[in-house]
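A.B. asks: No letters, just coordinates:
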């Protein structure tokens, strides 16, 4: 007698190797053309699925989960951040939620370091100058940026990605400062030669570069508010590869436009995929399409974690990457 395979509905197109394995293991319904699901499509999915595999583009809120069928027992998120899933409602309905931690750490830290360099050295502006055909050759005052060696980096959120960034920053001669919900272990501080600031306000006022690396939760929404952004020094730059909602984007745009801070490197946006049109016009902002974790290796690793979480759950065990509400 064969056991019926669980119906797994995947909301976006995943790497081919992962989709192949998904079809071998489960009754998988894939999104071949990668069209993002609207709310009505998500509702239909939760009505039918045994397992839902969403991504950051899918808002699995209480209104969607209210339609969840009796068979939906697992939401195996393809990604580390799960702020798009209503964890409280999922728990109340007896639905387990998993994510894919660890595998994106190095890729995101690489991109964060790349944005720090790009903003400081005006890489985007220089590339656009070449493409415009207006470059007339080298000049002693052409495209002057700022040296990062010897500057102070303030990391907001010293988790896996924050620590990976700190290791890279040391190699570039940056001194590492950080603010975190909890102070990290003294051994980690010593390894990273990192200075802890209990007061976020004070850290912001004393660093040259700010990197946002904390998760988006109700407590971190607009953590970098208009008031806090005004604490930054005029030569400071801000980089965000975490979540756009952590920064007051309208206030940041105004400050960049008025040259109240020197620049920003943003891989995420408060209302993405919509981006403030005024932000797009600014030369002192480097803007990327949420690609901080976009490596082939990272995406395959994410998919493998999703497969393991589903298989473990289906076999009757606690999946290794179960998300516990309140421990993010």
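C.D. replies: Here it is on my side, so go on. Every value quoted in this text rests on a predicted model; they were computed, and no experiment measured them.

A.B. asks: contacts and neighbour counts: CA atoms only from here.
C.D. replies: Will do.

A.B. asks: Kindly provide the distance from the spatially most central residue of the chain to residue 19.
C.D. replies: Centroid-nearest residue in the chain: residue 242, 3.6 Å away (criterion: CA atoms, centre = their mean). According to CA to CA, to the nearest Å, residue 242 stands 27 Å off from residue 19.

A.B. asks: If you count neighbours, what's buried in the lengthiest helix in the chain?
C.D. replies: Longest helix in the chain, counting residues (DSSP state H): helix 296-314. Buried residues in helix 296-314, counted by 16 or more other CA atoms under 10 Å: 298-307, 309-311, 313-314.

A.B. asks: cool, and stretch 76-88?
C.D. replies: Buried residues in stretch 76-88, counted by 16+ other CA under 10 Å: 76, 77, 78, 79, 80, 81, 82, 83, 84, 85, 86, 87.

A.B. asks: Make JSON lines out of these and add distance to residue 146 and secondary structure.
C.D. replies: Formatted as JSON lines, the buried residues of stretch 76-88 follow (distance: CA to CA, whole Å; DSSP: H, G, I helix; E, B strand; the rest coil):
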{"residue": "76", "distance to residue 146": "43", "secondary structure": "strand"}
{"residue": "77", "distance to residue 146": "40", "secondary structure": "coil"}
{"residue": "78", "distance to residue 146": "38", "secondary structure": "coil"}
{"residue": "79", "distance to residue 146": "34", "secondary structure": "coil"}
{"residue": "80", "distance to residue 146": "33", "secondary structure": "coil"}
{"residue": "81", "distance to residue 146": "33", "secondary structure": "coil"}
{"residue": "82", "distance to residue 146": "36", "secondary structure": "coil"}
{"residue": "83", "distance to residue 146": "35", "secondary structure": "coil"}
{"residue": "84", "distance to residue 146": "37", "secondary structure": "coil"}
{"residue": "85", "distance to residue 146": "40", "secondary structure": "strand"}
{"residue": "86", "distance to residue 146": "42", "secondary structure": "coil"}
{"residue": "87", "distance to residue 146": "43", "secondary structure": "helix"}
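
A.B. asks: circling back to that earlier point, of the buried residues of helix 296-314, just say which sits nearest to residue 273.
C.D. replies: residue 299 (20.0 Å; CA to CA).

A.B. asks: next up, a second structure to put side by side with the first:
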């Protein structure tokens, strides 16, 4: 029996490439120089798309594959997939939730600690001889006992909250409504009010049309010149222009960011700022999690073509 044709949108680690190639007839879209001609040639034979969260699958890509049945996303975010186009044609969509939740939460908390305690600058202080020449490193701000806000108390937001409790922080959250599992946390419906009472604001929302730029000027300025914004969700949840202006003018104290509009080509204004910690969208970047993500991508594809229920369906 012929192996199902799969359009692979971006590269995966070698440990995922090999089993994917063994199980399916894989067409490597990201290697094609003339992508339109490539799609014209292979599109009719494609039954599945294997993509990454930030790459997704556009309407044009979906329409270039008339026999497409499933889009399997390597990542929890699926906002880059044109869900409307998929729905119109009855195409299934899956993602890889849960397997990356704890690593993302770990990095978010680590970013808070690194930025609040100035650890990047402190290491440079040691390495460039400033410690010996200038003395003690400038004082930074504590984390324990302070106020944390979590915008979006889903899987990742809840895991962030669990970790923050270990620092005896006062935790509040915003979501579509109060959560029964949010024991010991204050519910604040309005994101501006949440920011106003927070020293640290974690953005852990899923991305959607409704959440686009939910962290805008009002939220950023409510967080204020002593506040820190930490984003481990999607770049579209934050108005980057407003964020950059607030960081440049001191209306926001600092930020720690793992995601950016147009990444990896982020706005060069970020590179000139000393009050922002920049990370290369690697919150799920551990060997263990990436192996689990790749396995789940393949397992969803295998389940679909075997006629079995999908493990983690979005559509």
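C.D. replies: Arrived safely. Since we're looking at a predicted model, the values are computed, not measured.

A.B. asks: Mind checking the TM-score on these two?
C.D. replies: In this superposition the chains share a TM-score of 0.92, using TM-score structural alignment, normalised by the length of structure 2; 314 aligned residues with a CA RMSD of 2.1 Å.

A.B. asks: Quick one: distance of the longest helix of structure 1 to the chain centre.
C.D. replies: Between the centre of helix 296-314 of structure 1 and the centre of its chain there are 18 Å (CA atoms, centre = their mean, to the nearest Å).

A.B. asks: what's that helix in contact with?
C.D. replies: Residues from elsewhere that reach helix 296-314 of structure 1 (CA atoms under 8 Å, 6 or more residues apart in numbering): 6, 14-15, 17-18, 22, 51, 53, 74, 76-79, 98-100, 103-104, 107, 293, 318-322.

A.B. asks: now it: which residue numbers in structure 2?
C.D. replies: Using TM-score structural alignment, the residues of structure 2 aligned to helix 296-314 of structure 1 are 287-305.

A.B. asks: Mean distance of the matching stretch to its aligned residues in structure 1, please.
C.D. replies: Here the mean offset of stretch 287-305 of structure 2 against structure 1 after fitting is 0.7 Å, by mean CA distance after the TM-score superposition for structure 1.

A.B. asks: what's the counterpart of residue 216 of structure 2 in structure 1?
C.D. replies: In structure 1, the residue matched to residue 216 of structure 2 (TM-score structural alignment) is residue 225.

A.B. asks: tell me the SS of the aligned partner of residue 280 of structure 1 in structure 2?
C.D. replies: In structure 2, residue 280 of structure 1 lines up with residue 271, judged by TM-score structural alignment. For residue 271 of structure 2, the assignment made with DSSP: H, G, I helix; E, B strand; the rest coil gives helix.

A.B. asks: Return the residue of structure 1 aligned against residue 79 of structure 2.
C.D. replies: Mapped onto structure 1 by TM-score structural alignment, residue 79 of structure 2 lines up with residue 83.

A.B. asks: Repeat that for residue 241 of structure 2.
C.D. replies: Under TM-score structural alignment, residue 241 of structure 2 pairs with residue 250 in structure 1.

A.B. asks: Tell me how many other residues surround the residue nearest to that match when sequence neighbours are not counted.
C.D. replies: Nearest non-adjacent residue to residue 250 of structure 1, counting by CA to CA, 6 or more residues apart in numbering: residue 276, 7.6 Å away. For residue 276 of structure 1, the count of nearby residues is 15 (other CA atoms under 10 Å).

A.B. asks: Kindly report the same for the one 10 residues further on.
C.D. replies: The burial metric for residue 286 of structure 1, expressed as a neighbour count using other CA under 10 Å, is 22.

A.B. asks: Surely it and residue 114 touch.
C.D. replies: No. Applying CA atoms under 8 Å, one finds residue 286 of structure 1 not in contact with residue 114, separated by 10.5 Å.

A.B. asks: As a check, name the ranges of all helices in the stretch 1-150 of structure 1.
C.D. replies: 16-25, 39-48, 62-65, 87-92, 105-120, 123-132 (DSSP state H, counting those that start in this stretch).

A.B. asks: Turn those helices into CSV, columns for distance to residue 270 of structure 1.
C.D. replies: Converted to CSV, these look like this (distance: least, CA to CA, whole Å):
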stretch, distance to residue 270 of structure 1
helix 16-25, 30
helix 39-48, 20
helix 62-65, 21
helix 87-92, 21
helix 105-120, 18
helix 123-132, 22
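
A.B. asks: Just name the most buried of the ones you listed.
C.D. replies: helix 105-120 (a mean of 22; mean count of other CA atoms under 10 Å).

A.B. asks: what's the distance between that one and the middle of its chain?
C.D. replies: The answer for helix 105-120 of structure 1 is 12 Å, by CA atoms, centre = their mean.

A.B. asks: which other residues reach it?
C.D. replies: Residues from elsewhere that reach helix 105-120 of structure 1, judged by CA under 8 Å, 6+ apart: 123-124, 145-148, 160-162, 164-165, 168-169, 209, 211, 237, 239-241, 263-266, 284-286, 292-295, 298.

A.B. asks: so where do the strands sit in structure 1?
C.D. replies: 7-10, 27-29, 51-53, 74-76, 96-98, 152-156, 175-179, 194-196, 209-212, 237-240, 263-266, 285-287 (DSSP state E).

A.B. asks: quick one: residue 91 of structure 2 and residue 67 touch, right?
C.D. replies: No. Residue 91 of structure 2 lies out of contact with residue 67 (CA under 8 Å); the separation is 9.5 Å.

A.B. asks: ok, the closest residue to residue 228 of structure 1 other than its chain neighbours - how many residues close by?
C.D. replies: Once flanking residues are discounted, residue 228 of structure 1 sits nearest to residue 201: 6.5 Å by CA to CA, 6+ apart. If you count neighbours by other CA under 10 Å, residue 201 of structure 1 ends up with 17.
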